[in-house]
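Undergrad: generate coordinates for the sequence data below:
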Amino acid sequence: METHKKISSNVLALVFACLGMILGCVKENIVVETTEQVSITGYFEANPDKFSEFAAILDAANVSSVLNAYGLYTIFAPTNEGVRAYYQRKGKQSASDFTAAELRDLVLFHLLPDTIGTTAFTDGKLNRLTYYGQHLVTGVANVGGVSNTVINRQANLVEGNIAVNNGIIHAIDQVLEPATQTVAQLIESNPDLQIFARALHETGWYNRLNVLPAENPDPDSVRRWFTVLVEPDAVLAEAGFPTYEALRERFSHTGNPADPTDSLYLYVAYHVLPDARYLADIVSRTSHPTWAPLEVITSKYMGQEVLINDDIFNGMHEPGIGIDPAASDRSATNGVLHIAQGHFNIKLRSPIPVYWDLADQPEFRRLPGFRNGSLVHTVNLAQGGSHLEAIRWERDHIQYQANAGEGHFWGDRIMIPMSGTTNIRNHWVEFTTPLLVRGRYKVWVCYRTNPRAPIMQGYFNGVPLPRTLNMAEYNIGNTPEGEMEALGFKRHTNSSSNNFVGRLLGTIDVETTDRHILRFEGIAGGGDANGTWWDMIHFIPVDMDQLYPKFQPNGEIVQRPAN
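TA: Just a heads-up that it's a prediction; the model follows:
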């Protein structure tokens, strides 16, 4: 712990020294203009009724002069009442009862580089580390019907965004105290987490999670921080593991939990994420890598719940596991701790085909005319519309079109104006795929031909697909299905019309079981207001039937006829 503090202090001292050198080298005829507002230190001195105690801490820590000089800082300043409450908790009378080093560390934990206003306060960590080297977390708490902005679950915001000539001051009602335990120590010291703590020791993960970021030799700075999703003893007991021995018997297939290939080792690794990810960070993405190789957890926010691994797989809903919000977001010196409300582990799956109906989006399902009548629903960005959960696009609009024709699955489609040339149409569109199991797949885009559609280049997770997509292409006439497939075409419905095309774009390697990004960019032609008409995208394992099943306008799924 002491090593980390000294490094943080030395970094701050170096920053201050460099600033002084830079300012000292400015020629006399150059005038540095500032506002007539006072500095951070000057503001505290001008408001002794609120901040005389914190000003005394700055003086005793020998940082008053630094915060009276040029710079850009954000400081969370406890009021006099908050500082006195801190003295009482520590059994002290005044700042003089602390060492200068102790007070300097305290100031560093309240001080951040750059100016960070309250608009950046979300339910999660601030985007800059404190000079102490730990994150601050903000959120909103409702107590007795009154909502307050809370900092680090320790203090309420009294007054925010006090502008001074070298930064921003946020007044708070308590002194903030940094975490003093690593993630490993947080887990081990909690009597409700003893089974998982034992598993950490037996697998060797305790030592990895007991290292401070500044002491971690890993060159990848992101991986110097950890997030751990822990299953409490009660959860494990309910899942059939009342003791560590029961957990080991179930998972340790090699008999050596410290072996990185052992299932118990992988079970623990699957509960550890790189970086410090607070709940707001977790729900801001649909998936997160874990320390189990090539394995991810998925995440979503439903109602008031943060759920992990709540997925639709093979058309079936797999209920997720909640994260206890009251017991989670616990900061450690090297990361953050969350408490899972259920048992979860790596799911062993084999690749399966995914036949994705692009018109079947959650936002469209809520429409009264979904798959009914002649509904046309437009999502227009220019008129304040928003991207859909699984579809993003550059500009203009997209449309859901019901009763779009007899060749479409369920009779509906989405229309996206695309172009490779004109600036009034979309140059790109991105789809977030359903869950794809790790494996090798062929990718088919199923569409209705538009002779004025552009040529598009597809990308899977940023890697170009082997074949471009030209939605002006028609299907091949009365060619036998086997020959069509060899040429990269198929009929995804039983329609005999050549307007309805299944086009092979190539083979992809899905390296992690997850949702992925499929992007299309216009590279030539196009610009028709009717755009491109998208029906389905098929991801089919390379060793499976690529031509069946077929998908009918009435929702029927037709399997390959028996010989």
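Undergrad: can we go C-alpha only for contacts and neighbour counts from here?
TA: Fine.
Undergrad: what's the most centrally placed residue in the chain in contact with, if anything?
TA: Residue closest to the mean C-alpha point of the chain, counted by Cα atoms, centre = their mean, is R285 at 3.0 Å. Contact analysis of R285 by Cα atoms under 8 Å, 6 or more residues apart in numbering lists 299-300.
Undergrad: what separation is there between it and D311?
TA: Distance, R285 to D311, using Cα to Cα, to the nearest Å: 14 Å.
Undergrad: with L19 instead?
TA: Remark: distance between L19 and D311 (Cα to Cα) = 51 Å.
Undergrad: higher neighbour count, the two?
TA: D311 (20 against 15; other Cα atoms under 10 Å).
Undergrad: my guess is that one meets I297, correct?
TA: No: the criterion here is Cα atoms under 8 Å, and D311 misses it with I297 at 10.1 Å.
Undergrad: can you map out the strands along the stretch 101-250 of the chain?
TA: Here the stretch 101-250 of the chain has its strands, by DSSP state E, counting those that start in this stretch, at 111-113, 124-125, 137-143, 146-151, 155-164, 167-172, 226-230.
Undergrad: please give me the structure for this one as well, since I'd like to look at both together:
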Amino acid sequence: MSKIKYILLTALILCFIFSSCDSDKILEENLYTFTDKMMGKYLETDSTLTEFYKLMEMTNVNGLLNSYGSYTCFAPTNSAMLEYYKEKGKSSLSDFSPDSLKLIAYDHLINGSEIIFASFLNGRLPDPTMSNRFITITLTPDGAALVNRNSQISEKDIMVHNGVIHKIRKVLDPVRLGIVDVIAKEENFSIFYDALILTGLADSLLLDKDESYEISTTRAKELEDAVVTTIASERYAPLMREYGYTVLMESNETFQKNGINNIDDLKTYAANVYDTMYPADANITNVTDRRNSLNRFIAYHLINKELSYTKFLSNYDTGHQFKTVDLYEYIEPMCPNTLIQVKNERSSGKMNLINTIQDTGKSIEISMSNYDNDATNGVYHEIDRILAYTKEVDAEISSKRLRFDVSSLFPELTNNNMRGRPSNNDVLYRHAIPAGYLERLKCGEATVICYTSPNDKLMNYMGDEIFIAVKPGQLYDLEITTPPIPAGTYEVRFGFQSNGRRGVAQFYVDGIPSGVPVNLNTLGTDIGIGYESIGSNPADLFGYENDKMMRNRGYMKGPGSFKSINSSWYTGESARHNAGNLRKILGTYSFLNTENHIIGVKGLSSGQFQIDFIEFVPTSVLEFEDIY
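TA: Alright, predicted model coming up:
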């Protein structure tokens, strides 16, 4: 059955299921407009899109749109194109350079996915355009949608044989400036911008693309072949290595509400916060010194990941996560040895709450009227309160379990659109990454890193995972650098899914061996681990006594906060109910200083190494820790 017939049949079936449904109205309002033409042919025959079709012809893009594939096209109407010529001081397409024409064409096309209107959410679409820019959708109260905030969709969901077309009323014209230059043009953020320049931190936001990264077709195939398993998968080696940044900014108005009217006021505010946090550095007056209070203040607002609104946390809040359990992400900003906490709060339904203080309920939020402001190498968001790493924030973060989804440790996965990108649940979507690509994962050249996007059949935290493969006859040897952990005494754990493809490994924390080697193939039901199915023991229906026994052997059940959506591979109502989903306790460690740490792993036998998440749990909360 063709895709178009399937969608139409589904609409009609739903109509019969719900007796109140008016079938004539559904057909009249066009859930979809169907045509079996190729996209290029449709553009040629639609009289309202003749100018856009000329653009496709002049740039030789139309041949692509008449081929098999999967495309999403935001097609400006004739009036939109004519208005664009006028804005640019041109009279027709012939007045633009060939390079400009190709860029305009690519700005309106997404290659590789069909994104229908029903899947639109506020924020960026998951896939970039052919010009490698992201499109932002704004849904309006009347059910309409704006593209990049100013181009209304006039006709949606024109389904063609190889994709979908949405007609729009204004040509898309994304900013061609870096993040610093974009901020410079925003008069309402002049106080922050002045401090960004004064501290020299603007120089930390200039990278765009790693020009030294090259990969041949042969090398890409070698990497992709290395992550082939018995499970069907689509495999992709990264063709580029891009950088990206996020800036969280207070507006002048927000600063003024807090008595900050100029750069000197901001210096005073920053000193009150950071000279208290770091008294030994209180006398450092050079604002370009990373220990200076103003420098720390600005650096705490800067992140070396390009985080659109949904990539702070929402994109990782997959169907695997129980929506009754709050979800957290911990982000390392450019301010040394600090963390930003982001929370999806279930009780209120609020997303992306920043640095929530449990006792007061206070948190910082991204302004929903000024977010996802795009640049060529990043994005900025306005925030509604002043952001700072105060003693209050430090106490909050250092007194709770810190669980890091392992993919969150590597900015490259976010900046190159691997993490947070939806996958095709028919097959696993695997990224085959060479050694050296991830700055915080050190390994030998024989190692291939596989990042697997979320899939309904996986039972992983946030739905994704990383596994390590090596060439035949080789053993893996790797080191992962963690984000900074506040000073204190912690139980350190790593979460994984055991199966028959793993091997035996020796773990290290900061270079010190962590106990004896671990056989990662061993299921929890092994006598050496002692997992009991929850509910199987009448004297311990909830498994709490079994938890204690497993802890004595150095293991824990998986968290009860996530599950497998499709139970084809993994069964159990949550990871806690699956004997293969385990946490290995690496040991208890006292950290005298707030700093990054190194988790090392050496393979002692053939097989993969898989890791889902890492936990640092203050020993002071172990007695009260929940099962989630």
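Undergrad: mind putting the strands of the stretch 101-250 of structure 1 in JSON lines, mean neighbour count and distance to K90 of structure 1 included?
TA: Below are those laid out as JSON lines (neighbours: other Cα atoms under 10 Å; distance: least, Cα to Cα, whole Å):
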{"stretch": "strand 111-113", "mean neighbour count": "21", "distance to K90 of structure 1": "21"}
{"stretch": "strand 124-125", "mean neighbour count": "23", "distance to K90 of structure 1": "26"}
{"stretch": "strand 137-143", "mean neighbour count": "16", "distance to K90 of structure 1": "23"}
{"stretch": "strand 146-151", "mean neighbour count": "16", "distance to K90 of structure 1": "20"}
{"stretch": "strand 155-164", "mean neighbour count": "18", "distance to K90 of structure 1": "17"}
{"stretch": "strand 167-172", "mean neighbour count": "23", "distance to K90 of structure 1": "19"}
{"stretch": "strand 226-230", "mean neighbour count": "24", "distance to K90 of structure 1": "30"}
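Undergrad: looking at the ones you listed, which is closest to Y70 of structure 1?
TA: strand 167-172 (9.2 Å; Cα to Cα).
Undergrad: can you tell me what sits against that closest one?
TA: By Cα under 8 Å, 6+ apart, strand 167-172 of structure 1 touches 39-40, 71-79, 82, 114-117, 155-163.
Undergrad: that one against structure 2, how far on average?
TA: Compared with structure 2 after fitting, strand 167-172 of structure 1 deviates on average by 2.7 Å (mean Cα distance after the TM-score superposition for structure 1).
Undergrad: relative to strand 146-151, how tilted is that strand?
TA: Counting by axes from the mean of the first three to the mean of the last three Cα atoms, to 10 degrees, strand 167-172 of structure 1 lies at 130 degrees to strand 146-151.
Undergrad: what does Y243 of structure 2 align to in structure 1?
TA: By TM-score structural alignment, Y243 of structure 2 lines up with R224 in structure 1.
Undergrad: aligned to I480 of structure 2, what sits in structure 1?
TA: Alignment note: I480 of structure 2 maps to a gap in structure 1; criterion TM-score structural alignment.
Undergrad: can you report how many residues neighbour I480 of structure 2?
TA: There are 20 residues near I480 of structure 2, going by other Cα under 10 Å.
Undergrad: got it, and E623 of structure 2?
TA: Neighbourhood size, E623 of structure 2 [other Cα under 10 Å]: 7.
Undergrad: from T489 of structure 2, how far out is it?
TA: Distance, E623 of structure 2 to T489 of structure 2, by Cα to Cα: 14 Å.
Undergrad: how near is D384 of structure 2 to N355 of structure 2?
TA: Note on D384 of structure 2: its distance to N355 of structure 2, by Cα to Cα, is 13 Å.
Undergrad: same check, this time on E214 of structure 2
TA: Counting by Cα to Cα, the gap from E214 of structure 2 to N355 of structure 2 is 39 Å.
Undergrad: and if you look at L582 of structure 2?
TA: Look at L582 of structure 2 and N355 of structure 2: by Cα to Cα, they are 29 Å apart.
Undergrad: what helix or strand is L223 of structure 2 on?
TA: helix 217-226 (DSSP states H and E).
Undergrad: list the buried ones in the very next helix or strand once past that helix?
TA: Moving toward the C-terminus from helix 217-226 of structure 2, the next helix or strand (DSSP H and E) is strand 233-236. Residues 233-236 are the ones in strand 233-236 of structure 2 that count as buried (16 or more other Cα atoms under 10 Å).
Undergrad: also stretch 192-200 of structure 2?
TA: For stretch 192-200 of structure 2, using 16+ other Cα under 10 Å, the buried residues are 192-193, 195-196, 199.
Undergrad: likewise for stretch 61-73 of structure 2?
TA: Residues 61-62, 65-66, 70-73 are the ones in stretch 61-73 of structure 2 that count as buried (16+ other Cα under 10 Å).
Undergrad: with stretch 72-92 of structure 2 instead?
TA: Neighbour counts over stretch 72-92 of structure 2 (16+ other Cα under 10 Å) mark 72-78, 80-85 as buried.
Undergrad: take those residues and keep only those in helices.
TA: Those of those mapping onto helices are 78, 80-85, per DSSP state H.
Undergrad: give the contact list for the match of Y243 of structure 2.
TA: Counting by Cα under 8 Å, 6+ apart, R224 of structure 1 touches 212-214, 216, 218, 274-275, 334.
Undergrad: picking up where we left off before, name the helix or strand for the residue nearest to the centre of structure 1, please.
TA: Per DSSP H and E: R285 of structure 1 is located in neither a helix nor a strand.
Undergrad: that one and Q341 of structure 1: what is the separation?
TA: For R285 of structure 1, the distance to Q341 of structure 1 equals 20 Å [Cα to Cα].
Undergrad: same deal with T290 of structure 1?
TA: Applying Cα to Cα, one obtains 19 Å for the distance of T290 of structure 1 from Q341 of structure 1.
Undergrad: one more: L23 of structure 1?
TA: L23 of structure 1 sits 54 Å away from Q341 of structure 1, going by Cα to Cα.
Undergrad: in terms of neighbours, single out the busier of those two.
TA: A side-by-side neighbour count of L23 of structure 1 and Q341, using other Cα under 10 Å, places Q341 first with 20 against 11.
Undergrad: related to what we said a few turns ago, which of the contacts of R224 of structure 1 still touch in structure 2?
TA: For those, the subset whose aligned partners also touch in structure 2 (both residues aligned by TM-score structural alignment, their matches' Cα atoms under 8 Å) is 212-214, 274-275, 334.
Undergrad: I183 of structure 2: which of the buried residues of stretch 72-92 of structure 2 is nearest?
TA: Within the buried residues of stretch 72-92 of structure 2, the smallest distance to I183 of structure 2 is 24.6 Å, found for Y84 (Cα to Cα).
Undergrad: nearest spatial neighbour of whatever residue of structure 1 lines up with that closest one, skipping sequence neighbours?
TA: Y84 of structure 2 maps onto Y86 in structure 1, with residues paired by TM-score structural alignment. Leaving aside its chain neighbours, Y86 of structure 1 sits nearest to V175 (6.2 Å; criterion: Cα to Cα, 6 or more residues apart in numbering).
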